[in-house]
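Peer 1: Mind folding the following:
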Amino acid sequence: MSLTNAHPAEIWLVDDEPEIRSILRDYLVHAGYICREFEHGEAMLAALAEGGQAAEPALILLDIMMPGMDGLEVCRTLRERSKVPVLFLTARHDEFDRILGLKLGADDYLVKPISPREVVARVEAMLRRIQWQGKKQEKVSSPLQLDHNALEVRIDGVLLTLTVVEFRLLATLNEKPGRVFKRNELINAAYDDHRIVSDRTVDSHIKNLRAKMAEAAPKRELIQSVYGMGYKLVPSS
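Peer 2: Here you go, the predicted model:
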């Protein structure tokens, strides 16, 4: 997928060889990306400085062997102001150069001659990894930590003593924070034996769950009721 946050990802190509830029641009555009080309690293760094963080691309394809500032120096300078992912394109087979590039802040590299299809595949893999890491960090930053194997819940590191039903209710709400779950959805999630349970029973469990969470984290109100609908989890509150 070339989409990040529902918009086509922008890739910057930095290479002094027009033919290579043209081929890679065609393949990346065909794959759904937006591409911007630079003949040398100084021009790319100037564009980055002029546009600021808002103008940063999703990823930079950076050649190492270029006149003026080589790719290693460009990457070193880039890392002083940006964390944008960098994929090196290098004609060097020397292991020292590749390790040095990674130490300077590059995220990956490809050795020339390169396959345009492999470049596209590597770009897609890097962007997927970045998106996954972002989602993982969002989960880690949540005040709730659920252990489904031990049926344990911590809020801001404080262990809650919950019943199985309360754990299932909270786990269901936590699956999609911000979404309103109807009472019948919560009933089906909390009871796996298809017993008949009234809305008042669910309300009672939610009330007890809220009380336990409020005792552990008095300043947070994570479970909110939506009148006439049900309940939702707001972990950022």
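Peer 1: Only C-alpha atoms from now on, for both contacts and neighbour counts.
Peer 2: Fine.
Peer 1: Go through stretch 40-49 and flag the buried ones.
Peer 2: With burial defined by 16 or more other C-alpha atoms under 10 Å, the residues of stretch 40-49 counted as buried are His40, Gly41, Glu42, Met44, Leu45, Leu48.
Peer 1: Can you tell me what sits against it?
Peer 2: Residues outside stretch 40-49 that contact it (C-alpha atoms under 8 Å, 6 or more residues apart in numbering) are 14-16, 38, 55-56, 66-71, 74, 78.
Peer 1: Pick the one among the residues you listed closest to Thr4.
Peer 2: Ranked by distance to Thr4 (C-alpha to C-alpha), those are led by Glu56 at 13.1 Å.
Peer 1: Show me what the strand or helix carrying Val120 is packed against.
Peer 2: In this structure, Val120 sits in helix 116-141 according to DSSP states H and E. Helices and strands touching helix 116-141, as assessed by 3 or more C-alpha pairs under 8 Å, 6 or more residues apart in numbering; DSSP states H and E, comprise helix 18-30.
Peer 1: For the comparison step, fold the sequence that follows:
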Amino acid sequence: MAFEVLVVEDQKDISGIVEKYLEKSGYIVTVAENGFKALEIFGEKPFRLVILDVMMPGIDGFEVLSELRKFSNIPVLMLTAKESEVDRIKGFDLGADDYVVKPFSPRELVRRVDAIIRRTYGQNEEKRLKAGEIEIYLDSMRAFIGGKEIELTTAEFSILFVFMENENVVLSREQIIQKSFGHSYEGMDRNIDSYIKRLRQKIEDNPRSPEYIVTKYGAGYLFRRKEV
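Peer 2: Got it, this is the predicted structure:
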């Protein structure tokens, strides 16, 4: 079961980034562009966490949090540009569970969300990543394409995980080795090419014309999702 998260943020560039990173980590995300909309749709889905911007037009995040606390104990992570201790204390006094100050690291935000979910729901759900039709489960090291499981070796799974964690980023062979196997790897850099060739045979519709793992000549490889 994937957890539903409500993101309340009036700046589309920020909400877009948050949505992308949360969905990549397996969450189902709904975005509300203001506090009024958030309160309107709150009961429409089984939300398990709210990411709530403080500075919004019409009704600010503190007011939204105050209204939510009248009928729900859902965990709330406040997202704000305010840095003063007074504002943080106000949020906690109203019932916020955590605070992230802009500008923020999307990866840190996801980790904080993970921590709140584990703490609140005691969930033991397996961590997963999804990109297009590809979905991988980290603890069991299982991989699926379009819902059909594919068999990967440990090395292939590690490389695929690194690619999916670094979507749309060109990685050199050396970077792939370091991120996948660490500094103890004793193979040759060109061995990565063989791993990637076998990986393409398992995940690509046409390995000779790959859509997921693309070669960037002179630089390395890039992973991108194939939209479905």
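Peer 1: Now do the buried residues in the helix holding Val120 of structure 1.
Peer 2: Of the residues in helix 116-141 of structure 1, those buried under the neighbour-count criterion (16+ other C-alpha under 10 Å) are Pro116, Val119, Val120, Arg122, Val123, Glu124, Met126, Leu127, Arg128.
Peer 1: Same check on stretch 68-85 of structure 2?
Peer 2: Buried residues in stretch 68-85 of structure 2, counted by 16+ other C-alpha under 10 Å: Leu68, Arg69, Ile74, Pro75, Val76, Leu77, Met78, Leu79, Thr80.
Peer 1: Can you show me the helices along structure 1?
Peer 2: 18-30, 41-51, 71-78, 95-103, 116-141, 164-175, 183-190, 199-216 (DSSP state H).
Peer 1: and for the third one, what span of structure 2 is it aligned with?
Peer 2: Helix 71-78 of structure 1 lines up with residues 61-68 of structure 2 when matched by TM-score structural alignment.
Peer 1: Mean distance between the matching stretch and structure 1 after superposition?
Peer 2: Here the mean offset of stretch 61-68 of structure 2 against structure 1 after fitting is 0.4 Å, by mean C-alpha distance after the TM-score superposition for structure 1.
Peer 1: what's the top strand by length along structure 2 in contact with?
Peer 2: In structure 2, with assignment by DSSP state E, the single longest strand is strand 47-53. Contacts of strand 47-53 of structure 2 with the rest of the structure, by C-alpha under 8 Å, 6+ apart, involve 3-10, 60-61, 74-80, 117.
Peer 1: Give the aligned equivalent of Gly105 of structure 1 in structure 2.
Peer 2: In structure 2, Gly105 of structure 1 lines up with Gly95, judged by TM-score structural alignment.
Peer 1: I figured its match hits Arg69, correct?
Peer 2: Yes - using C-alpha atoms under 8 Å, Gly95 of structure 2 makes contact with Arg69 at a distance of 7.1 Å.
Peer 1: aligned partner of Val29 of structure 2 in structure 1?
Peer 2: Using TM-score structural alignment, Val29 of structure 2 lines up with Cys35 in structure 1.
Peer 1: Burial check on that match, number of neighbours?
Peer 2: Close neighbours of Cys35 of structure 1, defined as other C-alpha atoms under 10 Å, add up to 19.
Peer 1: now it, nearest residue through space, not along the chain?
Peer 2: Leaving aside its chain neighbours, Cys35 of structure 1 sits nearest to Ile11 (4.9 Å; criterion: C-alpha to C-alpha, 6 or more residues apart in numbering).
Peer 1: measure the one you found to Leu28 of structure 1 for me?
Peer 2: As defined by C-alpha to C-alpha, to the nearest Å, Ile11 of structure 1 lies at a distance of 8 Å from Leu28 of structure 1.
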